[in-house]
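Asker: predicted model follows, preceded by the sequence.
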Amino acid sequence: MNKREGEGWSRRNAEAAQERDVHANSASPVIAAFKVFQQELDTRHDKHERLVKISRDVTIESKRAIFLLHRVTSVPDAERPPILNEAEGKLEGVRQKIGQIAEELRGEDIFQFHRAFTAGIQEYVEAVSFLHYIRHRGLISLEEINARLVFMKAENPDPKDSAEAAPSGAHVLTFQVTPADYLLGVADLTGELMRLCIGSVGNGDIDTPFQLSQFLRQIHDGFSYIGNTGPYEVSKKLHTLRQSLGKVEDACYALRVRGSEIPKHMLADVFCSRTAHLDTEEGVV
């Protein structure tokens, strides 16, 4: 047997041995168990990616609603209802996206996938609480938010079902915002209220900054009860909350002390310059 024939024989033996190992492993209970684990992990990873994509859509649409709501400071009171209704329509679309999250989490442990969608839920809480404050000058409760996250899903829609009646095989899905996501969304709300204060000052609204100052002080006092016992993100956002409160109080100071000597259209410039000075002192770039 020459060298080439020997190499061919060795290769064929190696391939045959590998084939025997494959057949042996396919019948092994250990390999079978790991194949089941692989399928479960692939299914879980796919669900996680779908939740991340839905959460991203929830974040984008919630931000658009917030940007729309900031327009209320630049229009007369008579033109505010159409803006608020349009923002409510956008948030209704966001709720439908959250309904998709509820569908994905059906029969699952919510906390196994919580990190995949928490950012979007926090943004939604921020948007819906901002709209609630503009309308009612108060803070929306966690129960009020969750009460609107109830969805009717149909297993197999029947075209014979009327629009008023529940579809055949319909089931009710609920999504519950966690207390931690609610607190984080409210903490982010304070930044939007600070921007609302700046816009109000720029349009000569003297009353809104003082209302915002009192409201932000109440939120700050509420967060102070939590202290360091809450989630890490809450304590991290408390610094931003205090900054927003300080800027609104600074605006109130400027209005109270210098409001009579500065024209209304220049108040926002004075306030913004004082805010930039405060940020520089605090090391904010």
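Answerer: Looks like it came in fine. None of these values were measured; they are calculated from a predicted model.
Asker: alpha carbons only for contacts and neighbour counts from here, please
Answerer: OK.
Asker: mind listing what's buried along stretch 143-153?
Answerer: For stretch 143-153, a neighbour-count test (16 or more other Cα atoms under 10 Å) marks 145, 149-151, 153 as buried.
Asker: ok, now stretch 168-178?
Answerer: For stretch 168-178, burial by neighbour count (16+ other Cα under 10 Å) applies to 173-175, 177-178.
Asker: neighbouring contacts of the strand or helix carrying P81?
Answerer: In the assignment (DSSP states H and E), P81 maps to helix 80-104. Helix 80-104 has contacts (Cα atoms under 8 Å, 6 or more residues apart in numbering) with 47, 51, 54, 57-58, 61-62, 65-66, 68-69, 71-72, 124, 127-128, 131, 149-151, 173-175.
Asker: another structure for you, compare them:
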Amino acid sequence: LYNVRYCRSAVMPVTMKPEKEEEEEESLILLFTSYANELDAIYDKRDRILKASQEITVSSKRVICLLHRCVNENEENGWKIFQQAVEKLKSLANDQFKTVAFELKDEYCDQYEKYYSNGLQEYIEAWSFLNFLQYKKLITLFEIRQLLQYEFCENGNIHLRKINISYFDYVMGVADLAGELMRYAVVSSNSDIVSVNNIYNFLVTIYRCMELSNLKRRKRFVRKEKEFLESI
């Protein structure tokens, strides 16, 4: 009797899950798997955009350093430097920025804007510096947007892909220009006082325009505006 009772207690009853419950579990697993894949795709896209932005930042800084050499060059060599700078900046537009533009295909751009914002602002600063040295004027937001839009053919139709450039990013890029022009003016002051006065008047005009903007409530802008005024 003991053996019989022992054997009976050792055997655990096997409970079978209802078929409906198994189907629900499978659907949940599939759902969470799709969520995981979607998140992985978002993170991968973010990393590619960040990498492109970092390359843009580094290359734009190199262009700015190249442009500072103009101060000690004659007119002919100065224009050669301008041409090199234009080629480098257009190369960024046709390579890294184009990568970003096509990464954002059919995407909500604002979701990724912060990942390329730093590179974009540095790029705007480089173009602004070049444009002032060449033409003594400020490159416009419209001109920057024109540089960063791309045509492509799909199903026999021509489409346009472009980088989303906010007014805030444009102003922040232009605001960084003050530091570069201040350094340029310091070096130029020994030989070209007219250029120094032109730089001063140019920066004052930009500052007055910044004062009229509606960005006062943004902390990053307030800090940048203060640095701009210190450069003047």
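Answerer: That came in fine, so what should we check first? None of these values were measured; they are calculated from a predicted model.
Asker: superposed, how do the two chains score by TM?
Answerer: The TM-score (TM-score structural alignment, normalised by the length of structure 2) is 0.85; 217 aligned residues with a Cα RMSD of 2.6 Å.
Asker: ok, back up a step: what about the contacts of helix 80-104 of structure 1, which are in helices?
Answerer: Secondary structure from DSSP state H places 47, 51, 54, 57-58, 61-62, 65-66, 68-69, 124, 127-128, 131 of the contacts of helix 80-104 of structure 1 in helices.
Asker: buried only: go through those for me.
Answerer: Using 16+ other Cα under 10 Å as the burial test, those include 47, 51, 54, 57-58, 61-62, 65-66, 69, 124, 127-128, 131 as buried.
Asker: which two from those residues end up farthest apart in space?
Answerer: With Cα to Cα as the measure, no two of these lie farther apart than K47 and L69, at 33.0 Å.
Asker: can I get the buried residues of stretch 143-153 of structure 1 in CSV with distance to R95 of structure 1?
Answerer: Converted to CSV, those look like this (distance: Cα to Cα, whole Å):
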residue, distance to R95 of structure 1
I145, 10
L149, 7
V150, 9
F151, 9
K153, 13
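Asker: which one of those residues is nearest to K237 of structure 1?
Answerer: Distance to K237 of structure 1, by Cα to Cα, is smallest for I145 among the buried residues of stretch 143-153 of structure 1, at 21.4 Å.
Asker: look up how far D188 of structure 1 lies from that closest one.
Answerer: 16 Å (Cα to Cα, to the nearest Å).
Asker: and G8 of structure 1, how many residues sit next to it?
Answerer: 11 (other Cα atoms under 10 Å).
Asker: typo on my end, it should be S235 of structure 1
Answerer: So S235 of structure 1, with other Cα under 10 Å, has 19 neighbours.
Asker: all strands for structure 2, in order.
Answerer: Taking DSSP state E as the test, the strands found in structure 2 are 149-154, 157-162.
Asker: out of these, flag the one nearest C109 of structure 2.
Answerer: The nearest among the strands of structure 2, by Cα to Cα, is strand 157-162 at 10.3 Å.
Asker: packing partners for that closest one?
Answerer: helix 96-103, strand 149-154 (3 or more Cα pairs under 8 Å, 6 or more residues apart in numbering; DSSP states H and E).
Asker: got the ones you listed as CSV, with distance to E180 of structure 2 columns?
Answerer: Output for those, formatted as CSV (distance: least, Cα to Cα, whole Å):
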stretch, distance to E180 of structure 2
helix 96-103, 23
strand 149-154, 27
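Asker: deepest-packed of those, please.
Answerer: Comparing those by mean neighbour count (mean count of other Cα atoms under 10 Å), helix 96-103 ranks first with a mean of 19.
Asker: between that one and strand 157-162, how big is the angle?
Answerer: If you take axes from the mean of the first three to the mean of the last three Cα atoms, to 10 degrees, helix 96-103 of structure 2 sits at 120 degrees to strand 157-162.
Asker: separation between the residue nearest to the spatial centre of structure 2 and E75 of structure 2?
Answerer: Centroid check for structure 2 by Cα atoms, centre = their mean gives Y116 as the closest residue, at 2.2 Å. As for Y116 of structure 2, its distance to E75 of structure 2 is 35 Å (criterion: Cα to Cα).
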